[in-house]
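Chemist: Structure, please.
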Amino acid sequence: MKYCAFLRGVNVKGTNMKMAEVCQVFKDAGMNDVASILASGNIVFSSDKKADELKKILEKAMSDHFSYEAYLFIKTQEEIESFWNGNPFGKDENLHSYTFVGNDGVEKVLMQEFENAAKADDEDAKIVNNIFYWQVPKGNTLDSTFGKILGKKSLKDQFTSRNINTFEKILKKF
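Modeler: Model (predicted):
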């Protein structure tokens, strides 16, 4: 089966790694057809194992190799298609759209945080098919109230986010 692993916290705040080295860790852990998409920690691969088993194997391999606490979210090709196809926001040159990959139920936690946050004009969030989507004016991603909430340590093992365009690139790689 084909999968994509979304790594949390890669190449931010001092956790720097080369994607070629990450791919080698995946290969050494028994994954096949391994390739990276962008430098933000998106690794496509194939395996006969189930996603929950892969999560344990790959988090341990990444943690051991890079000496950090690795968090990965493993999704199937079908799930990736759902992320892409469910995007409720149209393309807009002035806005970024993000999709959140995470544990079951995290979309409700994120929506609660979003509803409690101060918002910029044109900032919006929606849940579609249990997937949380966020749209924010370009240049406001890290400065927005909600953007700052996303860095909370209490949430780091719950989700990671990607620009919606990343999902299109992943699907093309499949």
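Chemist: C-alpha from now on. contacts and neighbour counts both.
Modeler: OK.
Chemist: Go through the longest helix anywhere in the chain and flag the buried ones.
Modeler: Of all the segments assigned as helix in the chain under DSSP state H, the longest by residue count is helix 51-66. Neighbour-count burial for helix 51-66, counted by 16 or more other CA atoms under 10 Å, picks out 51, 54-55, 58-62.
Chemist: Now those residues in CSV, please, with extra columns for distance to residue 72.
Modeler: Formatted as CSV, these follow (distance: CA to CA, whole Å):
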residue, distance to residue 72
51, 11
54, 9
55, 6
58, 8
59, 6
60, 10
61, 11
62, 9
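Chemist: about what we covered before: helix or strand next in line after the longest helix of the chain, which one?
Modeler: Reading on from helix 51-66 to the C-terminus, the next helix or strand found by DSSP states H and E is strand 72-76.
Chemist: by contact count, what packs against that next one?
Modeler: Under the contact definition 3 or more CA pairs under 8 Å, 6 or more residues apart in numbering; DSSP states H and E, strand 72-76 sits against strand 2-7, helix 51-66.
Chemist: please give me the structure for this one as well, since I'd like to look at both together:
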Amino acid sequence: MTAYVALLRAVNVGGTGKLPMTTLAQICKTAGLRKVKTYIASGNVVFESDRSEDEVRTTLMDQLQAHAGKRVGVIVRTASELAETLARNPFPDMPAHRVMTLFVDGTVPTDPLEGATGIRNEQVRYGKRELFVFYPDGMAATRLRIPCEKQGTARNMNTVAKLSEMAAALTSSGSL
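Modeler: Next comes the predicted model:
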């Protein structure tokens, strides 16, 4: 059994993609996922499954489309990969709420800033399947637009840390 974290794209952000977390949990359970727990209202869920990452993503996307009537982007990471992402944070001394991890499917584009607009004082660093972005003035003040945002979803390091903790608890204790 593998512990996973699923991150939904554009859920409960800016008044779009309304999805109560109780509904998300039920969708996950209906999809056969076990030990399902959601975290805050932005589409974060941890669970266990014996399926592959691709199978989990496809199943969740299909279930969410059936529920919402439209495609919902889903990024899936194993508990260990999320922990590694947290450990690779290139901005460990910066306020965690100002460092975002932009999770993308597959590999990060060769030049993720190609076509980017609105760059000011933000700092961007590569990860494996993510980008790390430090927003010194906060995300509310930024004009930065990165093209690969359209294929991914971002979470601040506080959220990444909490999800990593929750997913690790699944693997270590067998339950949350």
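Chemist: Now for residue 22 of the first structure, how many residues are close by?
Modeler: Neighbouring residues of residue 22 of the first structure were enumerated by other CA atoms under 10 Å; the total is 21.
Chemist: Compute the distance between the aligned residue in the second structure for it and residue 85 of the second structure, please.
Modeler: By TM-score structural alignment, residue 22 of the first structure lines up with residue 24 in the second structure. Residue 24 of the second structure sits at a distance of 24 Å from residue 85 of the second structure (criterion: CA to CA, to the nearest Å).
Chemist: coming back round to it: and the longest helix of the first structure, which stretch of the second structure?
Modeler: Across the second structure, the stretch matching helix 51-66 of the first structure (TM-score structural alignment) is residues 53-68.
Chemist: roughly how far out does the matching stretch sit from the chain middle?
Modeler: Relative to its parent chain, stretch 53-68 of the second structure has a centroid offset of 15 Å by CA atoms, centre = their mean, to the nearest Å.
Chemist: if we look at it, which residues are touching it?
Modeler: Counting by CA atoms under 8 Å, 6 or more residues apart in numbering, stretch 53-68 of the second structure makes contact with 6, 27-28, 31, 49, 70-78, all of which sit outside it.
Chemist: possible to save those residues as CSV with neighbour count and distance to residue 123 of the second structure?
Modeler: Compiled in CSV, the contacts of stretch 53-68 of the second structure are given as follows (neighbours: other CA atoms under 10 Å; distance: CA to CA, whole Å):
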residue, neighbour count, distance to residue 123 of the second structure
6, 21, 26
27, 18, 37
28, 24, 35
31, 15, 39
49, 17, 36
70, 12, 34
71, 14, 31
72, 19, 28
73, 21, 25
74, 23, 25
75, 24, 23
76, 23, 25
77, 20, 24
78, 21, 26
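Chemist: Farthest pair within these?
Modeler: Of all pairs drawn from these, the greatest distance, 25.5 Å, lies between 70 and 78 (CA to CA).
Chemist: Helices of the first structure, start to end?
Modeler: Secondary structure of the first structure, counting by DSSP H: helices at 19-28, 51-66, 77-85, 106-116, 145-149, 164-173.
Chemist: Tabulate the ones you listed in TSV, adding columns for distance to residue 126 of the first structure.
Modeler: Supplementary listing: those in TSV, determined by distance: least, CA to CA, whole Å:
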stretch	distance to residue 126 of the first structure
helix 19-28	31
helix 51-66	26
helix 77-85	13
helix 106-116	8
helix 145-149	14
helix 164-173	14
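Chemist: Out of the ones you listed, the one nearest residue 41 of the first structure is which?
Modeler: Closest to residue 41 of the first structure of the helices of the first structure, according to CA to CA: helix 19-28, at 7.2 Å.
Chemist: For that closest one, which residues meet the burial criterion?
Modeler: Applying 16+ other CA under 10 Å to helix 19-28 of the first structure flags 19, 22-23, 25-26 as buried.
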